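>>> for reference, the sequence and a predicted model appear below.
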Amino acid sequence: MAVGVACGAALAALTVPAAEAGPLGEGGPHWAPKDPGTPQIRFRGLAAVDRHTAWLAGTGGTVLRTTDGGGSWRNVSPPGAGELQFRDVEAFDARRAVVLAIGEGEASRVYRTDDGGATWTESFRNTDPKAFYDCLSFFDRRHGLAMGDPVDGRFRILATSDGGRSWRVLPSAGMPPALDGEAGFAASGQCLVTSGPKDVWLATGGGAHARVLHSADRGLTWTAAGAPVPAGDPARGVFALAFRDRTHGLAVGGDYRPDKPSPQAAAVTADGGRTWTPAATPPPAYRSGAAWLPHSRTAALAVGPTGTDLTTDAGRTWRTIDSGSYDTVACTADLSCWAAGEQGRVARLER
């Protein structure tokens, strides 16, 4: 099913102190299921355009779109993509979107549509057997990047300047060396995020230390900073980032294995990612997605397989407000938020 949030009053209610706001689902704001009838699909890619329009990308080469707030969903999957795993989707409006398929070698692909998914064009197919792409993000309608795991010791970056119609591999000279075992996590489409016309951040795990890399020139040169979340294992690291502007950001993650604890599963930065501070009260378990609430300087959501958490102090403390399983979350400028995850789960926050 599909999850979405769309109500200014509901979002406002979520930002009051814990003592004044009831948990989701108890008479107040709640995740309202927007079931697309695809329980066999796991949706890790989500693009929320506004309270009416959202795109989903998931397993089995599946892409869905709604233009009526989740009341109905249209299967707009690219033909012949049934063996692909779509993990990210970026949408500019109800008609134009770009989706990323992940995997080794030619399994990593990018498709673009200009007609609401009626037709798709494959704009990139990876031919390097050592490359594996994880996430993509756009600065504007023309300029965007896709992030891949390290190739020859450095993270691989693709760039587009025509809205995803064509892509080129950027030079690696400005990328710091990767740590042993370091990689990205294609868990929510949020391991690569942008803010403004040129700033972009990518999240890592799997190495001795979790890191966040930042570029202020659309991916040409990067700097790396340690992030105080669980690391030292292929299953641990930063899984998602969210920036409300070019200086204030959140990082969430942990250990995705359900039988492993994830202490310090969130961190915060106020200097554009140069330094990260662990949350004083982090989410209680691994979280794979995060989003700032619309027009808020202090409120954000984090989601994962064991629940949804809310911060009202810009990431310093978190409290669990729902126990449902979601992998990714997104909010829009018109006071709308959506979430999606396993077993076709999709919802919107409503009152």
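That came in fine, so what should we check first?

>>> please count neighbours and contacts with C-alpha atoms only from this point.
OK.

>>> what segments of the chain are helices?
8-14 (DSSP state H).

>>> now the residue minimising distance to the centre of it: closest residue in space, sequence neighbours ignored.
The residue at the geometric middle of the chain, judged as the C-alpha nearest the mean C-alpha position with C-alpha atoms, centre = their mean, is Q190 (2.5 Å). Nearest in space to Q190, with sequence neighbours left out and distances taken as C-alpha to C-alpha, 6 or more residues apart in numbering, is A240 at 4.7 Å.

>>> please apply the same query to P33.
Leaving aside its sequence neighbours, P33 sits nearest to A347 (C-alpha to C-alpha, 6+ apart; 4.2 Å).

>>> one more: T317?
Take T317 and drop its neighbours on the chain: the residue closest to it by C-alpha to C-alpha, 6+ apart is T281, 4.4 Å away.

>>> also D309?
Leaving out its chain neighbours, D309 is closest to T320 (C-alpha to C-alpha, 6+ apart), at 4.1 Å.

>>> go on, D88?
Of all residues apart from its sequence neighbours, G45 sits closest to D88 (C-alpha to C-alpha, 6+ apart), at 4.0 Å.

>>> separation between that neighbour and D134?
For G45, the distance to D134 under the criterion C-alpha to C-alpha, to the nearest Å works out to 11 Å.

>>> residues shared between the contacts of the two?
Taking C-alpha atoms under 8 Å, 6 or more residues apart in numbering as the contact criterion, the common neighbours of G45 and D134 are R87, D88, G189.

>>> structure two is appended below for comparative analysis:
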Amino acid sequence: MQNLIAILTLALLATHFTTACQTPTSTSTSRLPSWTLTPTNTTQQFRGLGPVSNDIVWVSGTKGTVLRTNDAGSTWTDVSPHFSLSENASNFEFRDIEAWSANSAVILSIGEGNLSRIYQTRDGGETWKMTFVNQEAAAFYDCMAFEKEIPSHGIARSDPVNGRFRLIETWDSGSHWSILSMNGTLPAALPGEFGFAASGTCIEAAAGRWYIATGGVDPGRIFRSTNPRLGWHLSNSSITGAAAAGVFSVRFRDAKDGIAVGGDFEKPTANKDIASWSCDGGVEWHKAVSFPGGYRSDVAWVPGRKDTAVAVGTSGSDITFDGGRNWTGFGNGTFDAVECINRGVCWASGARGRVAKLVMGDE
């Protein structure tokens, strides 16, 4: 009888695991997509990418540059903030941008001390208001994210201050920010651990949950929380970490299914242990079976195509049709950031003024 109970218990557990983490079966019959570059007429590097729709897209980058298109990339308008001569626009790198419409956006400048700043516009970039400036010498802000369910709620993260990652929070779409009190709930950073300001996706908000990706330690780690004020948990990402390596981007399509990508940006074509996936909300991360073609700084799920996601990096782009288990390369151009608007359109941005649109084929 005891043996029978044990067998039934194991069977139930196996059924539960299969149901909770069933391996997707790729049904895609579409040809691999390709990027179409748009004429930005600049050579700045755009790590910040904020598409609003097929037509409205914002990008932000080096030398204080911000561009916006309202016609799907046919033309781009320079909507950069105006800096005083003493500030010098070339000192500012806007590594992240979050946009809600053709009028409303916030941008994050990275750097030590007061170079880490956040600006907000509500008139399409005609004017920008500085809504946060870092006063902590040890802080270095890398990325920010806003909830889709509560668009006014956002969090920006800094590298560790006194051994813990620092977070600031807004509840009014970036008009005001305050340091989020951790009360010891955020696990301490390991020596040498930090975040990558590479694509604006080292923090993620999805389905009422928050995720933080790290590098500098081996393996890279991923923090997760359902309430950043109350507590965080952490997991091994299964992605190799080092001084220039770790998890660069973490993305979830729902409360369970996530993908993480990274690698070593000093070894752009090395592709061992650079991508992983989770099906339990980030509790466990599993190495991909086949990896992207090299270091990848960003990944994005394609809405409406359940198990499809696109990853980009300096050595090319890749696509998965099975939730991150296997990756196939489809382009060798350099990009830093990617975001998919709907099942048919993705956008990417990167070095030398490259901004491109990807039109997905029918399945």
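Structure received. Every value quoted in this text rests on a predicted model; they were computed, and no experiment measured them.

>>> which one in structure 2 is aligned with the residue nearest to T317 of structure 1?
Taking TM-score structural alignment, the alignment pairs T281 of structure 1 with S290 from structure 2.

>>> in the stretch 151-300 of structure 1, which spans are strands?
Assigned by DSSP state E, counting those that start in this stretch, the stretch 151-300 of structure 1 shows strands spanning 154-160, 168-169, 192-195, 199-203, 211-215, 223-226, 236-243, 249-255, 266-269, 277-278, 289-292, 300-304.

>>> could you dump those strands into CSV with mean neighbour count added?
As requested, these are exported to CSV (neighbours: other C-alpha atoms under 10 Å):
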stretch, mean neighbour count
strand 154-160, 21
strand 168-169, 12
strand 192-195, 26
strand 199-203, 25
strand 211-215, 24
strand 223-226, 16
strand 236-243, 30
strand 249-255, 30
strand 266-269, 27
strand 277-278, 20
strand 289-292, 29
strand 300-304, 29
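
>>> can you add distance to D93 of structure 1 and give those strands back as a markdown table?
Conversion of the strands of the stretch 151-300 of structure 1 to a markdown table gives the following (distance: least, C-alpha to C-alpha, whole Å):
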| stretch | distance to D93 of structure 1 |
| --- | --- |
| strand 154-160 | 18 |
| strand 168-169 | 24 |
| strand 192-195 | 18 |
| strand 199-203 | 21 |
| strand 211-215 | 26 |
| strand 223-226 | 32 |
| strand 236-243 | 21 |
| strand 249-255 | 25 |
| strand 266-269 | 30 |
| strand 277-278 | 35 |
| strand 289-292 | 19 |
| strand 300-304 | 23 |
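
>>> looking for the alignment partner of T204 of structure 1 in structure 2.
In structure 2, the residue paired with T204 of structure 1 according to TM-score structural alignment is T214.

>>> so what's that match closest to, chain neighbours aside?
Take T214 of structure 2 and drop its neighbours on the chain: the residue closest to it by C-alpha to C-alpha, 6+ apart is G195, 4.8 Å away.

>>> roughly how far does the equivalent of the one you found over in structure 1 sit from P36 of structure 1?
Applying TM-score structural alignment, one finds that G195 of structure 2 aligns to G184 in structure 1. Applying C-alpha to C-alpha, one obtains 29 Å for the distance of G184 of structure 1 from P36 of structure 1.

>>> so between the two, which is more surrounded?
Taking neighbours as other C-alpha atoms under 10 Å, G184 of structure 1 and P36 compare with G184 leading, 26 against 22.

>>> mind listing what the more buried one touches?
Under the criterion of C-alpha under 8 Å, 6+ apart, the contact list for G184 of structure 1 reads D134, G148, D149, C191, A203, T204, G205, G206, F239.
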